[in-house]
Every structure is written in structure tokens, then in C-alpha cells.
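# return atomic coordinates for the entry below.
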Amino acid sequence: MNAQPVIFDGHNDLLTRLWLSSAVDPVHDFIYGTLPGHLDLKRCRQAGWMGGLFSIFLPPYAYVKNSHPDKLSNPSGSDFTPQEIVDICCEQLALAQQLQARSDGQIQICTSLAQIQACQQNQKLAIVLHLEGAEFLAIKPDLLDVFYDAGLRSIGPLWNRKSLFGDGLNASFPHSPDTGSGLTDQGKDLILECSKKGMLIDVSHMNERAFWDTLETIHQPIVATHSNAHALCQQARNLTDRQLNAIKQSGGMIGVNFDVAFLRADGQRNTQTSLDVIVDHLVYLIDHLGKDQVGFGSDFDGCLLPDDLSDISQISMLIERMQQRHFSDDLIEKVTSKNWFAVLDKIWQ
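A predicted model of the protein is given here:
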């Protein structure tokens, strides 16, 4: 493969990082300058990274309180207020809209495969809006339609916290994905409503019971946007072989997470981690799901990366390692973009 492949990625936390940024104008810095972290427009273009699923995410309260207390109305409190939960998500949506509006046509929020492919042809950055954790919809359910109208096309109803929609997924290493109760009735209603809208339903932060509840509730390809193989790394958030088979049968896919703690057999947050470990997960998942149902789900700007993949500018190192491990050009193209295009097209029809 002479040219860098086009890369479409299943998960990043750029919008949350922009929201947390102390820069005077982080949107401008992303588009026209250099932004600390894993992504900015210049580095993305140089790397062939043409977009993906951009997460709207409520960070852990303790992290915001300790590191960014200026973002809170009451920094001495014990948790977000309901209004803060709504405001944080709305502000991240507004940041995505600013990226599009202020980019002189270089960035587009996409709601169809045709729009994504047009971005690819015209060298634009494609943003697919994704909701990671739906707590704010428990406070203001009518905002689902507002966010959908603004371009939201993917949702992970749960994160690590317990919510109206189900138990979160939070367990010490090593642990199975079976960490608690599944989806509540409200959680089942939410994913059914989103499915009827043609939205992707993400199981990456679901415990095992919620995973099976999802398969019983909706009938569409099941996607884990940023998860890995439990057989190789026994984090609770990684997927068992039985779950992999269910995703395969549904016609869904998995985006491999680049966070070292979800890659390493010892579960350690150690950046001295070989890129071969990422390839190991890719190989394992391809062996279990097939070459058409695995992609990247990096978690850029929301994870701890291996030293040899410190930001998007080093993604070529991973591609080279895949080539060294005898990935064909056709398989690399599938993993880096085409499989995502295919599953989104199936779900959004």
C-alpha cells in the first residue's frame, strides 16, 4: 500500500476535550492552529483521518471538580446538578455546530453515508454525532428530538454510572462483563425509540445483561464502537466470545479501542505497550467476526495511548504494523473505513 488509507474512526472524545479546554478559543485552535491532545484538523488531514463518531459525553464529576472547577456552578458540591447535566451536553453539541459553521466548509456534521463519502471526496472532516451516556435525556426527554434534528445518529444509552436507563459498567480488573442488572424499562423504551429513528445503538458501555436486553429489544446490527476482546484483556468492558458471536449474527461490528488498559493482558495503564497488542485484538476479532465486521474505535482524546501512537499523527505506525502482520491492502481498507461505511449504511437505511 503506497498511500495512507482513509481512516474513519468509531469513537473519539474531542467535543468533551473542547468543552474542558482552558484555551481562549479551542474551536479556532482545532480548525486553524494546534490543539493539545490527540486531534486537530491539520494533523487529521496529514494522517488521512477523515472523521468518525464524535462523542457528546458527561465526564466524571470528580474529574471536573478536581481539574476544571470553573466548569461547575458549585465547585464544593458532591455531584452535577440536573441543569448542569443538560447544559454540558447542549454545550458540546454547540461546539460541534461551531466546528462546522466556522471551518469555511472544511468540517461537516453528517447524517448519511452519502454525506460522509462526499466529505471523503472533498477532503472535509466528517462528524457523526454520538451520545455516550444518556443521563440528560432522563431529565429532559424531549431533547432527543432536538439532538436528532441537529444531527445525532448514534447513541450509547449507558456509561459507567447507574442511571434511569440501567446499571453502568464499572468493575475492577479482572472481571467478566456481568456486573449488574440490565436495561430498565425506560432503557428499553429509549433504545427502541432510537432504533425507530434509524440510529446506531452502541453497546460499548453496557454490562452483559444490558447487552442481551438490547438484542432482545431491537432488531438491527449491534455495534460496539470502542471495545476489545475479553479473551485477550479481561476488562469488564471488553466482549466475550459469546457476545462477539451475537454481534456477528446481527450484522454489526466492533471498533477496537486503543486505550492500553483495554488492550493489555494485565490491564495496566502502561503506555509502554507495543502496537502489536492492538493488532492482536484486530486479528482475534477478525477471526471471530470476519473481515467485514471490525474497525477502529480509537477513543482518541479520551484514552491513554501506547507511546508509539501518541496522537493521530502516528497512526501510520499502526498501519505499518498491520502490514507487517500480513494484513492485505483490501483488509486494511476495510478495517480503516469501509466496514464503518457499510454498517452505518445498513443502520441508517
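# from here on, contacts and neighbour counts on C-alpha atoms
OK.
# helices or strands up against the helix or strand encompassing residue 51?
Using DSSP states H and E, the secondary-structure element containing residue 51 is strand 49-57. Applying 3 or more C-alpha pairs under 8 Å, 6 or more residues apart in numbering; DSSP states H and E, one finds that strand 49-57 makes contact with strand 7-12, helix 14-20, helix 82-101, strand 125-132.
# select, out of those, the one closest to residue 319.
Ranking the helices and strands packed on strand 49-57 by distance to residue 319, with C-alpha to C-alpha as the measure, places strand 7-12 first at 10.4 Å.
# now the angle from the closest one to strand 125-132?
Here the directions of strand 7-12 and strand 125-132 differ by 30 degrees (axes from the mean of the first three to the mean of the last three C-alpha atoms, to 10 degrees).
# and for strand 7-12, what's in contact with it?
Contacts with strand 7-12, where a contact means C-alpha atoms under 8 Å, 6 or more residues apart in numbering, come from 48-55, 225-226, 255, 295-302, 336-337, 340.
# can you give me the strands for the stretch 201-349 of the chain?
In the stretch 201-349 of the chain, the segments counted as strands under DSSP state E, counting those that start in this stretch are 223-224, 253-256, 294-296.
# and this one, so I can compare the two:
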Amino acid sequence: MTDSHSPQPPVPVFDGHNDTLLKLEMRAQDGRARSFFDEAREDHIDLPRARRGGFAGGLFAMFVPSVRDQAQVRALSNSDPRHFGRVGQAEALDCTLRMMARAFRLERERPDQVRVARSHADILAAMEAGQLAMVLHIEGAEAIDPDFAALDVLYQAGLRSIGPVWSRQNIFSDGVPMAFPSSPDTGAGLTDLGRELVRRCNRLGVMLDLSHITEKGFWDVAGLSERPLIASHSNAHALCPSARNLTDRQLDAIAESRGLVGINFHVAFLRDDGRHNPDTPLETIVRHADHLISRLGEDHVGLGSDFDGCVVPRAIGDVAGLPALLEAFRKAGYGEELIAKIAWRNWLSVIARSGL
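Purely as a prediction, here's the structure:
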């Protein structure tokens, strides 16, 4: 008989975006390597804290930075994305392979605890087995060559999601600057190669993530893709007028495609003043959730934390703090069924609809 006073296990969370593989790789290169399987004082995600927070898995991004220091990134955040500098294909592919290899090594080191998931069925099996489900995602497609040979190889290795562009230009599209206040209509859309990337991803069953693309690029993908539109880590422009957030018209298009928006925890994409202030109340996230649900419906909103790549509200802190956010939803009147949808079910549903 279960003790009614014993703590209940946390609601599982399948999250749309984190930069943990990059953090692990950068620390290793800097001589500050840490084990993913030991609790750390730095960064946002390791396995012990993930277990405490109910973090069951998510899309693990492989991002190739133009600059390595996060303070430099923030200093450039109100600049044109071209100021970040382009990354060459060979460099990007090398860095991407290193992060991908790191994921495979985690799986090989603790196969009972980590699984690199390549399908909807894999994710479900991992969650049922108590394994952390890692879906591999490229944030900015600089690693992909104009002949798409790398795309085919990376897909066979396990890649299942691509953001064609980060907040800088590449051969596929322009990216939006992280400017505030600003419209997302800041530059050009897809190039001819970008259009071909969309077609090839559709054929392979690779999800396309629109979180960093310009508004023109968004509409180019919307007019071309046969799959649900996904913005893995973006918020409502109506509440926070950052170029990185989505207008109501974009949200309506995502709803029409039966896609999904993952709520980004980065405080500068949540606050109406755009400040990098960790003392941002969880009610600010709830307000974005309310707005997204009003435009998309309850079945098309999830979480896209941006852990290990952003300034998180202090009330969450790291992945162990996810239950605090879910409790904020409860206090706002969200029922358990809706909380479960936002926490994990909607992500798994859109992954299935995307053909994975």
C-alpha cells in the first residue's frame, strides 16, 4: 500500500531545447570536464538533477558558436546577426560531430540510463524504461554542405531535428537578431538551398525548427513544408516584443499546421522590458502560456527551456526546478491533464505527426 503522505513523483517533462551537449564539450575543451552522471554546481542539466526535476528527455541541440563566451553573446544580442560572424561548413561539421559523439558516449557509458532516441517509439520506450531520451537536433545548419551529403550521414547517425538557421546568416537563410524591441521581420528568407533543405528534411522525416528564422523565412517554410510547423523555444511577441518571439499571425499558422511552440525560459524573451533579470516571476511564463494557448489551443503548446543556453528565472534555477514551474501552472488554475500536455504529451504528439 502506498503511503498517502509520501512525496509523489514529479510530472515527466519532455523539453524542446537545451544546449547541454555544447556546455559539456566546451568544458572538456577548456580542461574543466565534468561528468553528466554526477551532480554539478554549474550549468543547468546533469542526470541527478534531471531525475529530481522529472526531466525525461528532450531535443538536445548541437550549436556551433561564433563566439564562445556567453557574455560576448549577450553583448551582441541587440546587434544584426551578421555581427556574430559566419561559421564555415568544415568547422561546423567537426564541432557537430564532437557533440554527437558525446551523446553516443553517454549512451554507451550508461545504456540503462540514457538513450539516443531516433523515433517516437524510441522516446516512449525510453520513458517507460526510466532512461533519459535524447533526440539530436542541429541549431543552425552550417554543418550541412550544399550537396547535402552531411545531412544524409547525420540522419543515419541519429539526427532528427534541424533549425535551418541560428541568429546569423548562413547559406540556407537569414536569422533574426536577438533584438529588443523589434519585429521578427528583419531580413531575407530562405535561399534556394534553404528551400531544398526543407524538401529533403520533409522526405527524410527530420523536423524543422523555426525558432531563430526571420519572419520571411518562417513564411517560406510554411508555404513549402508538408510537416507541422515547430518553434521549439520561442514565446509570444505580443507580450515581449523581441525579434526572437512569434507574432500572433505566426502562431495562427502554427496552429493551422497542427504544430507546436515550446515556451522559452530565457528571461529576456519573457519580460515586457526585455531585461536579463533572473528575478523574473514564474507568473510571467504563465502569461505566455495563457497567450499561446489562446492562439494555438491546448494541444500545441509545450516547453522549450533553452537550459544551458540562457538566463533562467531564479525560481526555476536549473532542471531540478521544473516542478516549481508546474506548480505555478496549478496555482493559475491549470488542471493536471493540461499540465501533462504542456509538460510532455504535446511534444510526443507533434513528433509522431512529424513522421518520426
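# coming back round to it: want to throw the strands of the stretch 201-349 of the first structure into a markdown table with mean neighbour count and distance to residue 81 of the first structure?
Conversion of these to a markdown table gives the following (neighbours: other C-alpha atoms under 10 Å; distance: least, C-alpha to C-alpha, whole Å):
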| stretch | mean neighbour count | distance to residue 81 of the first structure |
| --- | --- | --- |
| strand 223-224 | 28 | 30 |
| strand 253-256 | 29 | 33 |
| strand 294-296 | 30 | 35 |
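# redo these as TSV? Include distance to residue 193 of the first structure.
Shown next, in TSV, are the strands of the stretch 201-349 of the first structure (distance: least, C-alpha to C-alpha, whole Å):
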stretch	distance to residue 193 of the first structure
strand 223-224	17
strand 253-256	21
strand 294-296	26
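# aligned to residue 24 of the second structure, what sits in the first structure?
Here residue 24 of the second structure is matched to residue 18 in the first structure, going by TM-score structural alignment.
# same deal with residue 187 of the second structure?
In the first structure, the residue matched to residue 187 of the second structure (TM-score structural alignment) is residue 180.
# my read is that match is in a strand, agree?
No. The assignment for residue 180 of the first structure is coil, going by DSSP: H, G, I helix; E, B strand; the rest coil, so no strand is present there.
# comparing the strand holding residue 51 of the first structure with the second structure, how large is the average distance?
Compared with the second structure after fitting, strand 49-57 of the first structure deviates on average by 0.4 Å (mean C-alpha distance after the TM-score superposition for the first structure).
# so where is that strand in the second structure?
Strand 49-57 of the first structure corresponds to residues 55-63 of the second structure when matched by TM-score structural alignment.
# before we move on, what about stretch 295-304 of the first structure?
Counting by TM-score structural alignment, stretch 295-304 of the first structure pairs with residues 302-311 of the second structure.
# give me the contacts around the matching stretch.
Among residues not part of stretch 302-311 of the second structure, those counted as contacts by C-alpha under 8 Å, 6+ apart are 14-20, 23, 43-45, 232-234, 260-268, 276-278, 318-319, 341-344, 346-347.
# surely residue 31 of the first structure touches residue 41?
Yes. Contact criterion C-alpha atoms under 8 Å: residue 31 of the first structure and residue 41 qualify, at 5.3 Å.
# mind checking which of these two has more residues around it?
Set side by side, residue 31 of the first structure and residue 41 show unequal neighbour counts under other C-alpha atoms under 10 Å, the larger going to residue 41 at 23 against 19.
# my guess is that one contacts residue 30. True?
Yes. Using C-alpha under 8 Å, residue 41 of the first structure is in contact with residue 30, at 5.9 Å.
# now check the second structure for the residue matching residue 143 of the first structure.
Under the alignment (TM-score structural alignment), residue 143 of the first structure pairs with residue 150 in the second structure.
# returning to that earlier point: now restrict the contacts of stretch 302-311 of the second structure to buried residues only.
Members of the contacts of stretch 302-311 of the second structure that pass the buried threshold by neighbour count (16 or more other C-alpha atoms under 10 Å) are listed as 14-20, 23, 43-45, 232-234, 260-268, 276, 278, 318-319, 341-344, 346-347.
# any buried residues in stretch 199-216 of the first structure, and which?
Neighbour-count burial for stretch 199-216 of the first structure [16+ other C-alpha under 10 Å]: 199-215.
# also stretch 327-336 of the first structure?
327, 331-336.
# identify the residue range in the second structure corresponding to it.
Structural correspondence for stretch 327-336 of the first structure: residues 334-343 of the second structure, per TM-score structural alignment.
# straight-line length of the matching stretch, end to end?
This stretch, stretch 334-343 of the second structure, spans 12 Å end to end (C-alpha to C-alpha, to the nearest Å).
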